[in-house]
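K.L.:
Dropping the sequence and predicted coords here.
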Amino acid sequence: MRTYRTDGPRCQVNPDVILKLLERSKEVLKNDAMVVRVTNPAIIFGPIYGEGDSLITLMSQAKLFPPNVTYVMLGGYVGHGFAQLECLFFLLCLKILYPDKVVLLKGHHEESISLEMLKVKEWLFARNISQEAHLEEILLEMKRTCSMMSACALLDENRVLCIPGGPGPVLRERGLAQLEKLKKGFQSVPDKKLVMEAAWSVLILNEAQKDMHGMPVFTPVRILEKK
């Protein structure tokens, strides 16, 4: 970074470099299954939301780094922290370096509509990318790259399920086998709903809200349910 301000870093970003990073990482992410099975040892990281200092602190406290351990990231890479985009770019670089030791799951911030609402183009503009064509191209490539991220991961011989949005009603009804069958990228409406549920479900906190135009639901009550 060449300059730093209290409202965020102002590094000089080369659009061609970012596009190459996104294209390369997209190809690497394609190789991961929709449901990734992770062998021990592994470390699970919650959402980062652009908090670059927190990400580096957590990694340093873990005291283990790929390829000696697998990092499982639970989505939420971009956000309103001081490193709004840099966290995603850093993790994509890590994924390219250690493709089998870094698992990037797709959270709700990685959905296309979220990238639009988060005003990613404004963040890019603040990083010295001013041409509209570059802004549109990078945003589109970010959406494509994020669409290649896996939905969830299974750890510890399938005893631990990592899913950014929690298991929603469709997933609980159909099971992981249905999710495993899905292909990344373009999906039918029912399949897309299942993938979005894996990213969004936990955000619906009130059971009474469960029928919001098909929006998935996973409430704290579900955690305590006994089958």
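P.N.:
In hand now; what should we look at?

K.L.:
make it CA atoms for all contacts and neighbour counts henceforth
P.N.:
Noted.

K.L.:
all helices of the chain, in order?
P.N.:
With DSSP state H as the criterion, the chain has helices at 15-30, 52-62, 86-97, 112-117, 120-126, 132-146, 169-174, 176-181, 189-200, 220-223.

K.L.:
got the ones you listed as TSV, with mean neighbour count and distance to residue 4 columns?
P.N.:
Shown next, in TSV, are these (neighbours: other CA atoms under 10 Å; distance: least, CA to CA, whole Å):
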stretch	mean neighbour count	distance to residue 4
helix 15-30	17	20
helix 52-62	13	13
helix 86-97	19	13
helix 112-117	14	23
helix 120-126	18	12
helix 132-146	18	22
helix 169-174	14	44
helix 176-181	14	43
helix 189-200	21	32
helix 220-223	12	40
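
K.L.:
So for residue 41, which of these sits nearest?
P.N.:
helix 52-62 (11.8 Å; CA to CA).

K.L.:
so what does that closest one touch, helix or strand wise?
P.N.:
helix 86-97 (3 or more CA pairs under 8 Å, 6 or more residues apart in numbering; DSSP states H and E).

K.L.:
mind checking how far the nearest residue to residue 191 once chain neighbours are set aside is from residue 81?
P.N.:
Distances taken as CA to CA, 6 or more residues apart in numbering place residue 182 nearest to residue 191, at 7.0 Å, with adjacent residues excluded. Plainly put, residue 182 is 33 Å away from residue 81 if you go by CA to CA, to the nearest Å.

K.L.:
With adjacent residues omitted, what lies nearest to residue 207?
P.N.:
With CA to CA, 6+ apart, the residue lying closest to residue 207 is residue 219, at 6.4 Å.

K.L.:
let's bring in a second model and compare:
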Amino acid sequence: MENPSLHIVRQYFMPGKAEKLSDSDISFILMEAKNKLSKDPTVYHLKSPLIVVGDLHGNLKDLLHIFQTAGTPPEHKFLFLGDYIDRGPQSVELLLLLFSLKVLYPDNIFLLRGNHETINFAEPTDFTKECKAKLFSSALILISEVFDEMPIAALVDEKIWCIHGGLSQGYTKISQIQSIKRPLKTPENGYLVDLLWSDPNCQVQEWGPNQRGNTVVWGAKAAKKFMEENSISYIIRAHQAVFDGFKYAFPPDKSVVTLYSSSFSTNGTPNKAAYCSLSPGNPPKFTQLFKLANNTSFNIYWKDGHQRI
């Protein structure tokens, strides 16, 4: 019997193969992804070379553009910083593709949790509406369980800290974050929320209130202290739309950077997407991608079966 996780890649993305994926295949992918993620540590310790990807927000075309430009697993390793869902039109397809790749290549695909990877069943969102339109009734519960198993951060080459949101006054040591137990239901506020929600801000030195309401902003002094205490050189985070796809938080210093990998921002304004390439002994390298035309096709080949997307 064909591996269902390879089957989903073909069913959704092979030209001329648009037939509906079965509920049992989707259930299999979700349960296997949950199992794989539950075995991963709360903080990944990874070695470069590695590709880092920021917010995608349901923009499948941008993910495929990155794969076509940067390469694909298992030849390349990928670290995703979260916010896979909402806003874009294909959150379900994007999420299921990433989960499929995690099942296929667990040592080459690393998925962090973003602030959007929390299901509030009481408040409909773009993603919950999309799930109800495309998936079976209990799929959302299974997806929520997968989200609760997602790791929080990654440390690359022991020097590059990667996380969705940012810093927290309650978690000043990487060892503290490593000790966070999963599965994890994220609260609405508190120090844990800061890891997924907080933002850098050049108007403050250390800490200040955040306009998002449930978290904080942090300045260059707070970032420097965190990096010194944990012996790291860079912080790569996501969580904010930036016009050029990446933006240094405290220029001219380049040690803290926001990475955004969707070519369509919250306010509907087209922007560049970007991804980050990490290699041993080198500073992070950023590649910008321009928004593609709607009719763009892709020629992407996976090692297993050479499936064309």
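P.N.:
Happy to help now that I have it. Being a predicted model, the structure only gives us computed values, none of them experimental.

K.L.:
TM-score for these two?
P.N.:
TM-score for the superposed chains, counting by TM-score structural alignment, normalised by the length of the first structure: 0.78, backed by 207 aligned residues with a CA RMSD of 3.2 Å.

K.L.:
coming back round to it: would you reformat the helices of the first structure as a markdown table and include distance to residue 38 of the first structure?
P.N.:
Shown next, in a markdown table, are the helices of the first structure (distance: least, CA to CA, whole Å):
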| stretch | distance to residue 38 of the first structure |
| --- | --- |
| helix 15-30 | 15 |
| helix 52-62 | 18 |
| helix 86-97 | 15 |
| helix 112-117 | 27 |
| helix 120-126 | 31 |
| helix 132-146 | 20 |
| helix 169-174 | 20 |
| helix 176-181 | 15 |
| helix 189-200 | 18 |
| helix 220-223 | 23 |
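
K.L.:
Relative to residue 40 of the first structure, which of those is closest?
P.N.:
Once the helices of the first structure are compared by CA to CA, helix 52-62 is nearest, at 14.5 Å.

K.L.:
on average, how far is that closest one from the matching bit in the second structure?
P.N.:
Compared with the second structure after the fit, helix 52-62 of the first structure shows a mean deviation of 0.8 Å (mean CA distance after the TM-score superposition for the first structure).

K.L.:
And the contacts of that helix?
P.N.:
For helix 52-62 of the first structure, contacts defined as CA atoms under 8 Å, 6 or more residues apart in numbering pick out 43, 48, 65, 81-84, 86-87.

K.L.:
Could you do stretch 74-88 of the second structure as well?
P.N.:
Counting by CA under 8 Å, 6+ apart, 49-59, 91-92, 94-95, 105, 107-117, 125-127, 162-164, 237-239, 266, 303 sit against stretch 74-88 of the second structure.

K.L.:
What span of the first structure is that stretch aligned with?
P.N.:
Aligned by TM-score structural alignment, stretch 74-88 of the second structure falls on residues 67-81 of the first structure.

K.L.:
mind checking how far the matching stretch is from the chain centre?
P.N.:
Counting by CA atoms, centre = their mean, to the nearest Å, stretch 67-81 of the first structure is centred 7 Å from the centre of its parent chain.

K.L.:
buried set for it?
P.N.:
For stretch 67-81 of the first structure, a neighbour-count test (16 or more other CA atoms under 10 Å) marks 69-79, 81 as buried.

K.L.:
TSV please, covering those residues and showing distance to residue 172 of the first structure.
P.N.:
As requested, the buried residues of stretch 67-81 of the first structure are exported to TSV (distance: CA to CA, whole Å):
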residue	distance to residue 172 of the first structure
69	30
70	27
71	26
72	22
73	22
74	19
75	21
76	23
77	26
78	28
79	29
81	33
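
K.L.:
Out of the residues you listed, list just those in strands.
P.N.:
Those of the buried residues of stretch 67-81 of the first structure mapping onto strands are 70-73, per DSSP state E.

K.L.:
And those, which is closest to residue 155 of the first structure?
P.N.:
For these, the closest approach to residue 155 of the first structure (CA to CA) belongs to residue 72, at 9.5 Å.

K.L.:
Residue 201 of the second structure reaches residue 218, doesn't it?
P.N.:
Yes: here residue 201 of the second structure reaches residue 218: they are 5.7 Å apart, a contact under CA atoms under 8 Å.

K.L.:
Give me the more crowded residue out of those two.
P.N.:
The residue with more neighbours, out of residue 201 of the second structure and residue 218, is residue 218; 24 against 18, by other CA atoms under 10 Å.

K.L.:
Name the nearest residue to the spatially most central residue of the second structure, sequence neighbours excluded.
P.N.:
By CA atoms, centre = their mean, the second structure has its centre lying nearest to residue 82, at 2.5 Å. Once flanking residues are discounted, residue 82 of the second structure sits nearest to residue 114: 4.0 Å by CA to CA, 6+ apart.

K.L.:
Now check the first structure for the residue matching the one you found.
P.N.:
That one, residue 114 of the second structure, aligns with residue 107 by TM-score structural alignment.

K.L.:
distance of residue 110 of the second structure from residue 51 of the second structure?
P.N.:
When distance is defined by CA to CA, residue 110 of the second structure is 10 Å away from residue 51 of the second structure.
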